[in-house]
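Chemist: for reference, the sequence and a predicted model appear below.
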Amino acid sequence: MTIADSDIHNPLQLKDVHLDDKLAIEDSDIVGDIIVESSNLEDVDIEYVEVSVLKIDSSNTHDVRLFDLEAESIEFVQTSIEGELHLESDELDRYLLLKEIMTNQQVELNDVTVGGRLQLLGSRFNARVKCEKLTIGGPLSADNTRFESEFMVEKGQPGSEINLSEATFNGSLKLRNFIVDEIYLSDAQVRGGCFMEDLFLKNGSLRLQDADFLSGCSLENVRTITRIDASGVRFTESLSIERGRARVGISLAEATIEEELLIEDVETPGAKAIELDLAGADIASGKIERTGDSLYDTDLTRTKLGDVSFESDDGELYGHLRCQGTQFSGFEFSDYQAELKQEEWKIHDPVIDDAIPTVEQSPPIDSAIFRAIWFFMGPINSMYKTMTAGRKLAANEELSVEKTDSEREGDGPRKDGKEHGDSARDNRNQVTDDPRLGDEKTFTPPATRSDVEDLQTTYLKAKNGANQVGAKKIASEFFRREMHYRQILHAAEQSGSRSLGWVRWLENATLRLTAGYGERPLRAIGSLLVTIFVFALIYLLVQPASVDGPLDALLVSIGSFATLIFSTTPQLSSQVGQTIAMIEGVFGAIFAALLVFTLTRSVHR
């Protein structure tokens, strides 16, 4: 059936029609609509035609070719197309709808202009779908649609947004070289690989939340005015984000990357406290690199971090990596030993240091005399700070409880709409436990016990991760920090367990001062020598008849100190002197064991 060079002033309707030959309409103007309903057609070939609406509904056809068609809209509804579907150089004032159709061969939309929306709804495409040089005024959407082969959108301006949420791509997904407001791929499943290249999202974000990528995903030179959001996404293979621009930052929070993550030279000019959000993510391996700048400010809260390398021009880690409860599983700490040593082994968020003191640092004056003084005064200074910090934590909690009781006794609803009694949680949560992209701060005082517990856990997990990869020296430094924050918690214990808390604080302080928590053999030796000199001074003060002077007192002290080692106790004339010698002998045995313990740990490292 052929219609050519005609002006038709009535609708053209084919219903319950069976054509063995193709339907061809050429060089014609049709005032009404072309409607094909419940029909079987061989081919449909329409070119150089003006029509109001073209609709093919509940029909079967082989090839469909629409070339240089001018219409208000085109609809394919519940139609099976056994051959190819080809639209080229068509201009539609309103929309293009492909709803619940099935195609078995290639679908190609080339140089098509749509004033409104382009919708692929509930359809199944068994062969390649290629959209090239599209100009769409509204959104391009593919809700609940299956693509069994490649789906590609390339060049042009394909819509105010591209919404591929909840679509299934059993082939590859390719988006290349075009401008769009925003792209949604939430809850989609991509099996054949995802490739996005040379995209500009001029008014929104690239949103991939909770999607599944069962092959590699590559984003190259993707530029967005806000962010790249891949939170909750599962990548069973690799993810690469190279070059490009994400103004606010990149979010991979709660994402899983089973093979490799590569992030390289993505600009984040509008980012605030966090540039790269990896909170709760599980990353097996990868590389995060930035040239010409410092490392990304990265949130690693509760992240499971495998063999991932961080590289930048300045080489600084501290202040850029925010570790909190981070689990290190194969992370090569040894590659960063120089940087960690320079930053005195700190990996937590530095913003919190003003509220919670860190472990003793290097002496503020670099001289031999001051280093000797600091050897003893550094731990004492830190112990004082832990006690002060613990008291502040307890005071903060008491203030929080008082405020809660006050609000609970008040009448009427709270101004913020919450129930009375919520303010205790509000005060405890003034710290932003998990900052997100766009947040101004990662920490807001006052500090709470929970913050110190997080720091202790952070260094506990870092210690375990360092031991796992054989970085024993680094593990020992992390252990010292773990014990430091534990001492603050002991100082903060209150109510019925307050006395027990101070006992634990004192135990911790003793281990810190005498042996650096078993990690400082020189401190054990220094403590041993101080004990000997202190007891020598006591012998001089007590003045037993058998002590003739300072040198003799020192020799007596040495003998008493080693009494349980050599089974020989110095014989002093007075009962008091003999008792002091026995007490020193106990100390000697303890310090000897402590020295052996610290030396053994040092050798093993």
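Modeler: Sure thing, it's come through.

Chemist: C-alpha from now on. contacts and neighbour counts both.
Modeler: OK.

Chemist: count the neighbours of the closest residue to R605 other than its chain neighbours for me.
Modeler: Of all residues beyond its chain neighbours, the one nearest R605 is K472 (5.0 Å), with distances taken as CA to CA, 6 or more residues apart in numbering. Counted with other CA atoms under 10 Å, residues neighbouring K472 total 20.

Chemist: adding another structure so you can compare the two:
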Amino acid sequence: MHNECEYFDSVEWDDRRWRAASEWQLDGFAAFVDADVQDALAGVVNPESRSQETELSAFTVGDVWPRETPVAGWTREDVLAAWDDREVTPDPPEACPHEPTGGDRCVFHGDADDETVRAAVSEAIDSERRADRLLSGGTFPSLDFRFERIAAPDTHPLVLSYATVDGLDFHSATVTQGLNLRYARVTGDASFHNATFERFLALRGAEFETGFDADEATVGGRLDAKRLRAGDDVRITRAVFRGSVAFDDASLPEANFFGTTFTDETSFDGAELTTGNFKTATFEGIASFERLTAEMTSFSRARFDKMAVFDGSEATDELVFVGTTFGERLLCDEIRAEAVLFADATVGPISLDDVVVDQQINFAGATVEQLRAANLTTETLTVMTGTLHEGRIEVPDDEEFTCNLTEATLGDVTFEGPPDMFESFLLRDTVFDGFDFARGAHREALAAVDWNIHEPAAAVADEPIDFETTYLRAKQGADDHGDTVAASEFFVREMRHRRNGYLDTLSASPVSIAGLVSLYRAVSNTTLGVLTGYGERPGRVVLMSVATVLGFAVLYPATGGLARNGTTLRYGSDATTALLDSLYFSFVTFTTVDYGNFALTSPLGRVLAGVEAFFGAFVLALLVYILGRSIRL
């Protein structure tokens, strides 16, 4: 009989470690052992190119190393040694600490029956010898710790790394020391439901063939689940993680973290999910989901207290942040998705550079402190009913792009893009609170649509829409920013749409008091618009005054003439003198300062003079009002 178990000197042990090491990506291996080996490995996986790690990332160690043949000067044993160094773990040991029970294997590495193995596990947990709790590489039947308190004499962890277990049940159990399941393989059901792990839980590289349930579990220390693999659903709802959490490069078909609390740093970098449910989860530390891939992932009503990072994440369907609260910076650069939804969310500074979203990026009803978006590719950017306090957005030069700002509130936001970018903006009842219409790109884009910012929204509307409020709010925003040019242009269009409203009322109720009132208001509005440009076109009043004086001057000699000092001036007597004197008479009549030099000889002439005097007083009053308004502005 041998004095010690020889399992760790066996090919079987090497094969178990190799199973884990073979999934090591080549670029990671090359960077860990020696950067100079990159070109040699690139030549192996692709003989036609010896470029760099971008090609190596598509291959794993298992794709390159057969059992015997060295590759790039490295044998399989060399790779395993590098793997052990990389894992920096106290296991595997140099020798098994358990005595053989027959032949050269101990009870955990041999072929003992299930009950014998279970009894040995219980003894190992209770043993005062730390080495007894090292069960790496063992083969175990299903282990049932339901409702038990696993409390070893010291804090040395229970180590089941690289083990194969038929099933694990820690339902409502309490584990006072750490539990190490690194690279273990669980072939049957596994449950950590309502379990409490007072120290760490190590699941790095572990494989759960049927998934597992950790609902309402509590982990007091670090949870290391990097490169974890699950063949079925993983449920970790309403759990509490008091230490840092790492699911980097994990592969989880259905991952449900509903209502879970992460109190420290959390990382899902490079994780692959079929669907991810993080609804109502709380992330109290920095949360990183870089390069996360999934069909659909939802963070609806979740809360991120610190910075959240989603750079490079991909979703074949949707990334959902509906009602989510982000307390600090949110990084979403280079994400790829069918749609990204931030509806009703509260967002601090957010970066959306180099994003490709097939359908829409939706901030409807959201409040965004600052948005930066450059090189954006999407069909629709929606801020409908939302608030965007500050930002800089590069508008895609794409005819299919739409920016929906219906009932949104825009603060100090800068849009940069093609000169016709406002043709893609849906502006309806939008509030401009600090928006600068005079900013270079804005002014050029407004001129391209002749300041008619309502037209894109009107074009897609199912029925006629009143845009009076839209221009009223635009005018108020320009006034608040001291932009008199924009305020003037928007006021003119506000009045035009007010007239359209009167006409709509008249059309709906032509024979009614409301219809008559609307008719009067429509006529007044139209008159004011034609004569003065709604008070914004003083040149019109001046030209109208000149035309009036000239027109009446031509009429007076033809309607009986003017009498001066007993002489009547008509076109037939002295046309030139008659016209010049008539021009003088028309001017003093228009300005209502007649000096009595002339008298009209016919009743029609006197009627015309009264009309001109009345009209002149009206026009001069308009001119004074318009000039005063212009000076004030």
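Modeler: That came through, no problem. From a predicted model like this one, the values you see are computed outputs, not experimental measurements.

Chemist: follow-up on the earlier one: alignment lookup: the residue nearest to R605 of the first structure to the second structure.
Modeler: Using TM-score structural alignment as the criterion, K472 of the first structure maps onto T484 of the second structure.

Chemist: one more: I288 of the first structure?
Modeler: Under TM-score structural alignment, I288 of the first structure pairs with I393 in the second structure.

Chemist: on contacts alone, who are the packing partners of the one helix or strand its match maps to?
Modeler: Of the helices and strands defined by DSSP states H and E, I393 of the second structure is found in strand 387-394. In this structure, strand 387-394 of the second structure makes packing contacts with strand 367-373, strand 409-416, judged by 3 or more CA pairs under 8 Å, 6 or more residues apart in numbering; DSSP states H and E.

Chemist: so which bits of it are buried?
Modeler: Of the residues in strand 387-394 of the second structure, those scored as buried under the neighbour-count criterion (16 or more other CA atoms under 10 Å) are 387-394.

Chemist: count of residues packed around the alignment partner in the first structure of V523 of the second structure?
Modeler: Using TM-score structural alignment, the equivalent of V523 of the second structure in the first structure is L506. Other residues near L506 of the first structure number 16, with proximity taken as other CA under 10 Å.

Chemist: identify the residues contacting L506 of the first structure.
Modeler: Listed by CA atoms under 8 Å, 6 or more residues apart in numbering, L506 of the first structure has no contact partners.

Chemist: could you point out the longest strand of the first structure?
Modeler: When the first structure is parsed with DSSP state E, its longest strand is strand 63-77.

Chemist: show me where the stretch 501-633 of the second structure has its strands.
Modeler: 562-564, 567-569, 599-600 (DSSP state E, counting those that start in this stretch).

Chemist: how about the stretch 351-500 of the second structure?
Modeler: Secondary structure of the stretch 351-500 of the second structure by DSSP E, counting those that start in this stretch: the strands cover 356-362, 367-373, 377-382, 387-394, 402-404, 409-416, 425-426, 431-432.

Chemist: wait, which of these is closest to K475 of the second structure?
Modeler: In terms of CA to CA, the element of those nearest to K475 of the second structure is strand 431-432, at 8.7 Å.

Chemist: what span of the first structure is that closest one aligned with?
Modeler: Counting by TM-score structural alignment, strand 431-432 of the second structure falls onto residues 327-328 of the first structure.

Chemist: contact partners of the matching stretch?
Modeler: Among residues not part of stretch 327-328 of the first structure, those counted as contacts by CA under 8 Å, 6+ apart are 302-306, 458, 461-462, 464-466.

Chemist: just flag the most distant two among those residues.
Modeler: Within these, two members stand farthest from each other by CA to CA: R302 and A466, at 16.6 Å.
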